[in-house]
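**Student:** Whatever this is, show me its structure:
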Amino acid sequence: MNENYGLTLREIRNQKGYTLQELADGICSVSFLSKFERNESEITLGLFKQLLKRLAVSFDEFFHLHNNHEDYFEKFFDRVNECYLNQDLVELEKMKQAELKEWERSGSRISRCNKIAIERIIDLLKYEYPSTKDDDIQFLYDYLFNVEVWGKYELYLYNLTMHLLPQEMVVNLTRTAYKKSSRYIGMKRGVNVVASVLLNTLIYLTSIPNQNVHPYAEEFLSYLNELDLGDSDIYEKTSREVIRGFYKLKTGDLKEGEKIIRDVISFYKSIGSTQLAKKDETYLEFYLEHI
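**Tutor:** Got it, this is the predicted structure:
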């Protein structure tokens, strides 16, 4: 490998807060990694793949950053999502145990985060109160807060585990995610993932009818409005409108808030998206009854 890939790896390592020793541990020698980062040595594809895995960066994301312009981690979340849709608790338990074993073997922070994410899905499928331990929640928060550049992995992980966290942590992490994912927003569908984080945050902060509006909800709504969503991002745009409607309801503008949401419901019905229409309509009625 050449073309100054070592310099890019060093930049990512520094941004994610890894020392040479931490990144090299169990993969290669510190001196070898140092030479590669200075472009004084070549590296095999196998070693390079292991280094990127530890950094939670896929090949696509690495080369995107390298050119200024993801698939172990993408496959991981695809598998988790598939198991969730299929309600496959057996496979999820296997995945959880594999991540737990790797964490205990190597101390991998990524494996510990993956274990926490899988536990969250298992609890959802079992309709159980979150079983995640307090030290895991603090670890997850510290990991995400200290990442200097958020990529697809961090955004997906946060989206999946957000509701494990107290409001104060969510406010801090969403602000961090928005500010530290600027590189990723430029990647294919990156803006959609960031929009999803902001949408879920606003749902978290505004979805309980009889609570006062959270003081930071307006800030996150402004972030969402700043995103350059394309013509094909229909769901993100309509979801943004629904959130705006609930924010209006929460701040006392009942007539305008209800109108915004009912307009979206009418749009869903007009294009045959009856399930989306029913979901928003059911919750709107519940919300209005409990204001």
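
**Student:** Every contact and neighbour count from this point should use C-alpha atoms.
**Tutor:** Will do.

**Student:** in the helix or strand harbouring Asn14, what's buried?
**Tutor:** Per DSSP states H and E: Asn14 is located in helix 5-15. By neighbour count on 16 or more other Cα atoms under 10 Å, the buried set for helix 5-15 is Tyr5, Gly6, Thr8, Leu9, Arg10, Ile12, Arg13.

**Student:** can those go into CSV with extra columns for distance to Tyr184?
**Tutor:** Formatted as CSV, those follow (distance: Cα to Cα, whole Å):
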residue, distance to Tyr184
Tyr5, 19
Gly6, 20
Thr8, 15
Leu9, 16
Arg10, 18
Ile12, 13
Arg13, 16
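
**Student:** Max pairwise distance over the residues you listed: which two?
**Tutor:** Distance extremes for the buried residues of helix 5-15: the farthest pair is Tyr5 and Arg13 at 12.3 Å, using Cα to Cα.

**Student:** can you give me the helices for the stretch 1-150 of the chain?
**Tutor:** Taking DSSP state H, counting those that start in this stretch to define them, one finds helices in the stretch 1-150 of the chain at 5-15, 20-24, 30-37, 45-55, 59-66, 72-86, 89-106, 109-125, 134-146.

**Student:** One more: the stretch 151-291 of the chain?
**Tutor:** Here the stretch 151-291 of the chain has its helices, by DSSP H, counting those that start in this stretch, at 152-161, 167-180, 182-185, 190-206, 217-226, 234-250, 254-270, 274-289.

**Student:** Now the second one, please; I'll put the structures next to each other:
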Amino acid sequence: MAKDFGDVLKEIRIDRGYSQQYVAEGIMGQSAYSKVERNEIEPTFRKWLAILEKLNISVDEFRYILNKESLTTKEKIINEFLSVNFNHFDDLKLLRDEISAYLQEDEDYLIRDLFYACESLIILNTTQNVEEAQFFAKKIWERMDKFDKWYLLDIRLINYILFIFPSEVAVNIGKRVSKQLEPYHSMKEAEVTLVNVNINLAILLIYNQQYSEALDYLEKVIPLCKKYQKYNQLAIAYSRKGIILQKTAESKESSEYIEKAYAILHAIEDTKLLGELEKELAYYLEEGFKHPLQLEISVHE
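**Tutor:** The predicted model follows:
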């Protein structure tokens, strides 16, 4: 049976060894808090946040405990989308099929966009048909472009479709993304989202031989990758920095960064990403330039 709001608060409070009086103090009366735990009343949002702070538990963890046994199918799909590695295409195909089954029963704008995102990446990496992949990506942008305000999930989708634009347009969108993320400064999810956007912008700029601009983006995100221990992103950033240094005649330093990228991926045993990294390096350093859409590495997780 799914737990109610008050049941979860009571469970956490008891596990912490706190009294109702301690939790309620400075927020509401003890009698009112007791009614919250009995599911007779619900606190305002601000009071709920204050209670969670007193219980030393995050909003995300509380929601997980509350919903882990009662997630809707839509919530499960969104969670899977946010956690799937877009470079692991078997997982992406399974998610695409799950979304397709959901849409046969219920039409939903967001879930439809997630389907377009999955379909575009699958097409791109199975047929290399850029125009067909862009066809689905543009459907996402048609809806997103109408919004004055983007939220974090919107920005993740926008990050995915950056490749449909020329680099100068993508950079302008990136600036708009940065501005939209300003209210979320110091929030981990927002900073990691910005990391992913900037790493993807860097490869578009490398493709256009705008090495200085690409390096600026990478230099900003490398410290954040370390701060949040985002090792996949750090490896990609190091590798792309190595490409830039190689192309700008800093060959010795280039090798050092590429070696760092390999070392990270070997350490975390991500063999799939390691193989994709090798292909990207070959495209840019051995075989000559190809369109970024034909590369398998795309940073979205």
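
**Student:** aligned partner of Asp253 of the first structure in the second structure?
**Tutor:** Residue pairing (TM-score structural alignment): Asp253 of the first structure is matched to Glu250 of the second structure.

**Student:** Quick check, central residue of the first structure?
**Tutor:** Leu155 (2.3 Å; Cα atoms, centre = their mean).

**Student:** residue contacts, that residue?
**Tutor:** Residues in contact with Leu155 of the first structure (Cα atoms under 8 Å, 6 or more residues apart in numbering) are Ala177, Val193, Val194, Val197.

**Student:** Can you tell me how far it is from Arg109 of the first structure?
**Tutor:** 16 Å (Cα to Cα, to the nearest Å).

**Student:** Could you do Leu276 of the first structure as well?
**Tutor:** 37 Å.

**Student:** Also Gln21 of the first structure?
**Tutor:** From Gln21 of the first structure to Arg109 of the first structure the distance is 15 Å (Cα to Cα).

**Student:** Have a look at these two and say which one is more surrounded.
**Tutor:** Arg109 (17 against 14; other Cα atoms under 10 Å).

**Student:** ok, the more buried one - contacts?
**Tutor:** By Cα under 8 Å, 6+ apart, the contact list for Arg109 of the first structure reads Trp103, Tyr143.

**Student:** Neighbours of Asp263 of the first structure, how many?
**Tutor:** The burial count for Asp263 of the first structure: 15, using other Cα under 10 Å.

**Student:** Trace it over to the second structure, please.
**Tutor:** Using TM-score structural alignment, the partner of Asp263 of the first structure in the second structure is Lys260.

**Student:** same question, Phe48 of the first structure
**Tutor:** So, by TM-score structural alignment, Phe48 of the first structure is left unmatched.

**Student:** Now do Phe48 of the first structure against Tyr247 of the first structure, distance only.
**Tutor:** 46 Å.

**Student:** more crowded one of these two?
**Tutor:** A count of neighbours by other Cα under 10 Å puts Tyr247 above the other of Phe48 of the first structure and Tyr247, at 24 against 17.

**Student:** Look up the closest residue to that one, ignoring the ones flanking it.
**Tutor:** Spatial nearest neighbour of Tyr247 of the first structure, excluding adjacent residues (Cα to Cα, 6 or more residues apart in numbering): Thr206 at 6.7 Å.

**Student:** before we move on, the earlier item: mapped onto the second structure, which of the contacts of Leu155 of the first structure hold?
**Tutor:** Compared against the second structure with both residues aligned by TM-score structural alignment, their matches' Cα atoms under 8 Å, the contacts of Leu155 of the first structure retain Ala177, Val193.

**Student:** May I see the contacts of Leu155 of the first structure arranged in TSV, with distance to Ile271 of the first structure and neighbour count as well?
**Tutor:** Formatted as TSV, the contacts of Leu155 of the first structure follow (distance: Cα to Cα, whole Å; neighbours: other Cα atoms under 10 Å):
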residue	distance to Ile271 of the first structure	neighbour count
Ala177	33	24
Val193	24	20
Val194	26	26
Val197	26	23
